[in-house]
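Undergrad: Have a look at this prediction, sequence included:
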Amino acid sequence: MKYRSVFDIIGPVMIGPSSSHTAGAARIGRIARLLFGSTPHRAHIEFCGSFAQTYRGHGTDVAIVGGLMDFDTSDPRIKDALTIAKDIGLEISIAVNDSQGEHPNTAWIHLANETRGITVKGISIGGGKIAILETDGFEMNLTGDAWTTLVFHKDHFGMIASVARVLADHRINIGKMEMSRKAKGKDALLIIETDQEVNETVGTEMKRFKDVALVRILPPL
């Protein structure tokens, strides 16, 4: 693994005893919230492996719920996240998932409101670093380290070129791009990491393309 700074080794400024189980969990929760687009009404969280065994003692549950309410890793409100969630009407349920073959620090998060829902799979890999591996059946490797644009669309020729043209017109450089699709010609997801900020004007231009269902813009965490 390539480290960009000393903070990648010693971990982030955080509330809690463990960068993997607390700071990482908070970041997973924050990205899940960003993917959903707002604070959900309901959240069902399933912990696997080490998360499942130690989530109460290490504060993984309060950290991930804090992340769902957009609390940063250093936010002192994290320790009271379950109470705050109850106060704002965010229903939380937590379960242990004993599925074999999962990363030791895996969380499945199911978010919903009255009209829609989303399922996100995230892992904490140490030092507060995380990866989102799946969103609603789309495979990915989303770290939250860069500006990231996600374009949900129908798979057909020209989509990548059209989206890339919008970024080029705004002088935004692409650092990494990957495509995830459920089947040829079916639902697809374009994931683009960029060197510069992507604002809502760029997202609005992308949304105008035929067969684009949704655009999500995620800032670096």
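TA: Nice, I can see it.
Undergrad: CA only for contacts and neighbour counts going forward, please
TA: Noted.
Undergrad: Identify, by residue count, the longest helix of the chain.
TA: Looking across the chain with DSSP state H, the single longest helix is helix 24-36.
Undergrad: For it, which helices and strands make contact with it?
TA: helix 60-68, strand 117-126, strand 129-135, strand 212-218 (3 or more CA pairs under 8 Å, 6 or more residues apart in numbering; DSSP states H and E).
Undergrad: contacting residues around the residue nearest the centre of the chain?
TA: Central residue of the chain (CA atoms, centre = their mean): Ile31, 2.8 Å from the mean position. Neighbouring residues of Ile31 by CA atoms under 8 Å, 6 or more residues apart in numbering: Gly67, Leu68, Gly144, Leu218.
Undergrad: Check it against this one:
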Amino acid sequence: MRFKNVFSIIGPAMIGPSSSHTAGAVRIGRFARQLLGSAPTEAAISFYGSFAETYSGHGTDLAIVGGILDYRTDDERIRHSLRDAAEQGVRVVFFTGVLPGTHPNTVKITLTSQDGRHTEVMGASIGGGTIVIRSIDGFEVKSSGELPTLVISHADRQGVLAGITAMFSRENVNIGYIITDRKGRTAEALTVVEADSSVPPELMEAIGSLEHVSRVAYIDLTR
């Protein structure tokens, strides 16, 4: 068996009893927070599978909210993240549900910003603190959050992907992984790019200025 990273062997530095139910949950919450790009005012959190059955007892609720507050996996503040969220004016609501065909440790997070923007992330904690993001704002994707990641909203038009990859090449940033989903031909699309190194602001600005690109978000869970 090959291990992708050190998390697969010893797990991450973390607060809580379980790398799957706490550390992985923190990372999914941070992914959603960084995707939104600002502190949310509302967070709707839906647990599925074993998360739905044990989220309170295993501290998964604290972990997800800690991530939404952009706490790292080893941040002591995770223990009182629900209190912190309330003090910061973040309204948190929990739901449980059944979602056949998904990983047992699956959560959907919907965040709302003060200016009314929404973002929705569905991800799974698959062990050792490792996560897989399965959908973003209704688009089917796959992202591990292990590398600096750009999430790019754009119209499905000829030349957009070529423009994005050309910008990476121009800034000497290597693409480790890229995936695109679209609502239909010439409709809305979403591209997720994982880079082998940090993404400089100039690259984000260049991609954001491309024709048909409407939004660029940067996620870096190593920060």
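TA: Cool, got the structure. All values reported here derive from a predicted model rather than from experimental measurement.
Undergrad: ok, back up a step: if you compare the helices and strands packed on helix 24-36 of structure 1, which one is most tucked away?
TA: helix 60-68 (a mean of 28; mean count of other CA atoms under 10 Å).
Undergrad: would you turn the helices and strands packed on helix 24-36 of structure 1 into TSV with distance to Ser19 of structure 1?
TA: Output for the helices and strands packed on helix 24-36 of structure 1, formatted as TSV (distance: least, CA to CA, whole Å):
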stretch	distance to Ser19 of structure 1
helix 60-68	10
strand 117-126	6
strand 129-135	8
strand 212-218	22
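Undergrad: which stretch among the ones you listed comes nearest Arg165 of structure 1?
TA: Across these, Arg165 of structure 1 has its closest neighbour in strand 212-218 (15.1 Å, CA to CA).
Undergrad: Mean distance between the closest one and structure 2 after superposition?
TA: Its aligned residues in structure 2 lie a mean 0.9 Å from strand 212-218 of structure 1 after superposition (mean CA distance after the TM-score superposition for structure 1).
Undergrad: if we can go back for a sec, check the mean deviation of the longest helix of structure 1 from structure 2.
TA: Mean for helix 24-36 of structure 1 is 0.5 Å (mean CA distance after the TM-score superposition for structure 1).
Undergrad: Any idea how far that helix is from the middle of the chain?
TA: In terms of CA atoms, centre = their mean, to the nearest Å, the centre of helix 24-36 of structure 1 is found 4 Å from the chain centre.
Undergrad: Run the angle between that helix and helix 60-68 for me.
TA: Per axes from the mean of the first three to the mean of the last three CA atoms, to 10 degrees, the angle that helix 24-36 of structure 1 makes with helix 60-68 is 30 degrees.
Undergrad: and the next element down the chain from helix 24-36 of structure 1?
TA: Downstream of helix 24-36 of structure 1, the first helix or strand assigned by DSSP states H and E is strand 42-48.
Undergrad: got the buried residues for that next one?
TA: For strand 42-48 of structure 1, the neighbour count (16 or more other CA atoms under 10 Å) marks Arg42, Ala43, Ile45, Glu46, Phe47, Cys48 as buried.
Undergrad: Would you mind giving those as TSV with distance to Arg27 of structure 1 added?
TA: Below are these laid out as TSV (distance: CA to CA, whole Å):
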residue	distance to Arg27 of structure 1
Arg42	18
Ala43	16
Ile45	14
Glu46	16
Phe47	15
Cys48	17
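Undergrad: among these, which two are most distant?
TA: By the measure CA to CA, these have their two most distant members at Arg42 and Cys48, which lie 19.9 Å apart.
Undergrad: measure Arg116 of structure 1 to Ile45 of structure 1 for me?
TA: 17 Å (CA to CA, to the nearest Å).
Undergrad: what do you get for Lys182 of structure 1?
TA: 24 Å.
Undergrad: Kindly report the same for Glu102 of structure 1.
TA: Distance from Glu102 of structure 1 to Ile45 of structure 1, by CA to CA: 15 Å.
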